[in-house]
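Visitor: need the 3D shape of this:
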Amino acid sequence: MPLVEEIDQRRFNVIDSKVRRFYQIPDSNPGFRRAKIEQYFRHIYHSNAIEGNTLSLAQTRSILETRLAVGGKSLLEQNEVLGLDAALRFLNSTLLRGHHTTITLSTILELHRHVLSFVDPSEAGNLRHTQVFIADHNPPPPDSVLDLMNELVTWLNGDQLSDVHPIELAALTHWKLVYIHPFYDGNGRTARLLMNLILMRAGLPPAIIKLEDRQAYYEHLKTANEGDVRPFIRFIASCTERTIDEYLIAAEPHQIEPEVQRLPSEPSVVKLELPEPYSLSWSAWPFALSSIPTHKPQPPSASRRPIRYAELVDPIELPQVIYLEG
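Guide: Okay, the predicted model is just below:
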């Protein structure tokens, strides 16, 4: 039985209707194309900023576009930008491919390995072996982390989730991972990536939890840890709806095709298009979503709705990544 009540289901229905409008936006819509590029930079900026990174959005974008360090900021913070970028590339090139349909423990560890690959390679992709302490929550002891992570993966791929809305599933998975706190560092960033993996596999655009949401974000996580996860589910639903609204608003001054012309008649893929290298936006690797046919089955951990499956194309001739610390 899903945790949300009837009023929450109505909220999901509203979001689903906006997703249908989202799929009416043609890929050639100039406002939509700009929004896709901006969302990529914002995703990295906000996910790092929530964790205390002091780089601005403009500085984050500069690092991604030039691969050069910016003055007056720590190399650690700048390497955090490269780490999230590497994790998103991995998500793009591997995790949303059709042959990677099941989210496994290795999937989560590999996501984390990319997140910390430029910051702390010795901890990247490894479960913690020491007790950690964070505000308002005492994570489980280290000797229980492996079992809890295996339980999480088993739950995530279980048939009992077939009727759970993908936003609820993404939110629950996010909270469960943060509750276990399986890593010494990078738990929040990994949880947000995993959440968006689930959303995108379900045909939804990746949600951004913004820096200005930080207090509410942690308060809702605290409430979930105390036994009521419903406010956190509603919070993630709000963030998801806001992201969809931003795409719709960006496309509004331009033409939106009639629904019959845009919605796919058969199962489709949410595909992230990558710009050609060395174009004006070659380094943006935006969250560009478009529908293409597919007949690949959808795992329970992806969505309750069998009409969409997500896949990303490989980046073309990626530039060499420069370690800022070396």
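Visitor: rest of the way, CA atoms for contacts and neighbours
Guide: Noted.
Visitor: helix, strand, or coil at residue 292?
Guide: When classified by DSSP: H, G, I helix; E, B strand; the rest coil, residue 292 comes out as strand.
Visitor: how near is it to residue 270?
Guide: The gap separating residue 292 from residue 270 is 7 Å, by Cα to Cα, to the nearest Å.
Visitor: ok, these two, which is more surrounded?
Guide: Ranked by neighbour count (other Cα atoms under 10 Å), residue 292 and residue 270 place residue 270 first, with 25 against 16.
Visitor: pretty sure that one is in a strand, no?
Guide: Yes: counting by three-state DSSP, residue 270 falls inside a strand.
Visitor: ok, it touching residue 309?
Guide: Yes: applying Cα atoms under 8 Å, one finds residue 270 in contact with residue 309, separated by 6.3 Å.
Visitor: shared neighbours of the two, anything?
Guide: Applying Cα atoms under 8 Å, 6 or more residues apart in numbering, one finds that residue 270 and residue 309 are jointly contacted by 200, 201, 203.
Visitor: let's compare: structure for the following, please.
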Amino acid sequence: MAGHVWAAAVLEGNPFTYPEVQTLLEGVTVGGHKVSDAEQILRLRDGYTLLRNLVASGEFALTKNVSDALHAVIASGEALEAGHFRGEGASASDVTVHLGERGTHFPPHTEPGGTNLRALHARGLSALEQCDVPFEKASAYFLFAADNQFYFDGNKRTARAMMNGVLLAAGAHAVLVPAQARDEFNETMRDFYADRDATATMELLASCGPRIEPTRARLMRINRALRDPGSGIAP
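Guide: Predicted structure coming up:
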């Protein structure tokens, strides 16, 4: 638990060290950090506890309801209207992802009621149903959710939890991006947003979990499916 929480926190730029995360999860206050950083650690713990319980009980599923439940815990206090897609609540502001020198990524607009995002999410899930390889389904969902930014914040955190839920429910190893790979992860995500090419990110994720090597042809099919959720992933 502590390893996954710490790894997820590092990717968010949280300054807690692994021993400090262990101490905090044991119920002991750690000095020298912002309260918000400590609270983020505890929310990640609660999110992974929920994920573990859902998998153990057989209740985990790749659905909006499960994603909303995880987001409500993981992003509580950070994201507007946690647990709800953009547009489902009172806020109707759009979101952007700043890519530094690579520019800006513009996800779909926030529309009142969130109907457009729910429909897009449903199409993506339908396409993923055709994929029977757990890692490919899991990592493709992560990138699909990170790309479309269904929530106001906490998208990658929630999408990684969903990705690992798919893997754990299938009896596979979860993906744990180590702290030393943070820069590489962020760079591949910037390239994914800017170039619409998920290959490098998926190869990195594969090296951090199931230890598989998807073929280039499979990665190309997944890339097409991410760009067009209606195109399908299966050969």
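Visitor: next, the TM-score between them, please.
Guide: The TM-score (TM-score structural alignment, normalised by the length of structure 2) is 0.76; 201 aligned residues with a Cα RMSD of 2.5 Å.
Visitor: got the contact list for the alignment partner in structure 2 of residue 224 of structure 1?
Guide: Aligned counterpart of residue 224 of structure 1 in structure 2: residue 192 (TM-score structural alignment). Counting by Cα under 8 Å, 6+ apart, residue 192 of structure 2 touches 198, 201.
Visitor: so which strand or helix has residue 192 of structure 2?
Guide: Of the helices and strands defined by DSSP states H and E, residue 192 of structure 2 is found in helix 182-195.
Visitor: list the buried residues for that helix?
Guide: The neighbour-count criterion (16 or more other Cα atoms under 10 Å) identifies 182, 185, 188, 189, 190, 191, 192, 193 as the buried residues of helix 182-195 of structure 2.
Visitor: distance from the chain centre to the helix or strand following it, please.
Guide: Remark: after helix 182-195 of structure 2, the chain's next helix or strand is helix 199-207, criterion DSSP H and E. Distance of helix 199-207 of structure 2 from the chain centroid (Cα atoms, centre = their mean, to the nearest Å) equals 14 Å.
Visitor: check which residues of helix 199-207 of structure 2 are buried.
Guide: Buried residues in helix 199-207 of structure 2, counted by 16+ other Cα under 10 Å: 199, 200, 201, 202, 203, 204, 205, 206.
Visitor: CSV please, covering those residues and showing distance to residue 144 of structure 2.
Guide: Listed next are these as CSV, based on distance: Cα to Cα, whole Å:
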residue, distance to residue 144 of structure 2
199, 13
200, 15
201, 12
202, 12
203, 16
204, 16
205, 14
206, 16
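Visitor: my guess is residue 76 of structure 1 contacts residue 119, does it?
Guide: Yes: Residue 76 of structure 1 lies in contact with residue 119 (Cα under 8 Å); the separation is 6.3 Å.
Visitor: those two: which is more packed in?
Guide: residue 119 (24 against 15).
Visitor: SS state for the nearest residue to the more buried one once chain neighbours are set aside?
Guide: The shortest distance from residue 119 of structure 1 to any non-neighbouring residue, by Cα to Cα, 6 or more residues apart in numbering, is to residue 79 (5.8 Å). Recorded secondary structure, residue 79 of structure 1: helix (three-state DSSP).
Visitor: wait, doesn't residue 79 of structure 1 sit right on residue 121?
Guide: No: Residue 79 of structure 1 lies out of contact with residue 121 (Cα under 8 Å); the separation is 11.4 Å.
Visitor: neighbour count winner among these two?
Guide: Neighbour count, other Cα under 10 Å: between residue 79 of structure 1 and residue 121, residue 79 has more, with 23 against 13.
Visitor: aligned against structure 2, show me the partner of that one.
Guide: By TM-score structural alignment, residue 79 of structure 1 lines up with residue 39.
Visitor: and what of residue 70 of structure 1?
Guide: Matched by TM-score structural alignment, residue 70 of structure 1 corresponds to residue 30 in structure 2.
Visitor: that match: neighbouring residues, count only.
Guide: Neighbours around residue 30 of structure 2, by other Cα under 10 Å: 14.
Visitor: distance check, it against residue 15 of structure 2.
Guide: 12 Å.
Visitor: how close does residue 2 of structure 2 get to residue 49 of structure 2?
Guide: Residue 2 of structure 2 is 11 Å from residue 49 of structure 2, by Cα to Cα.
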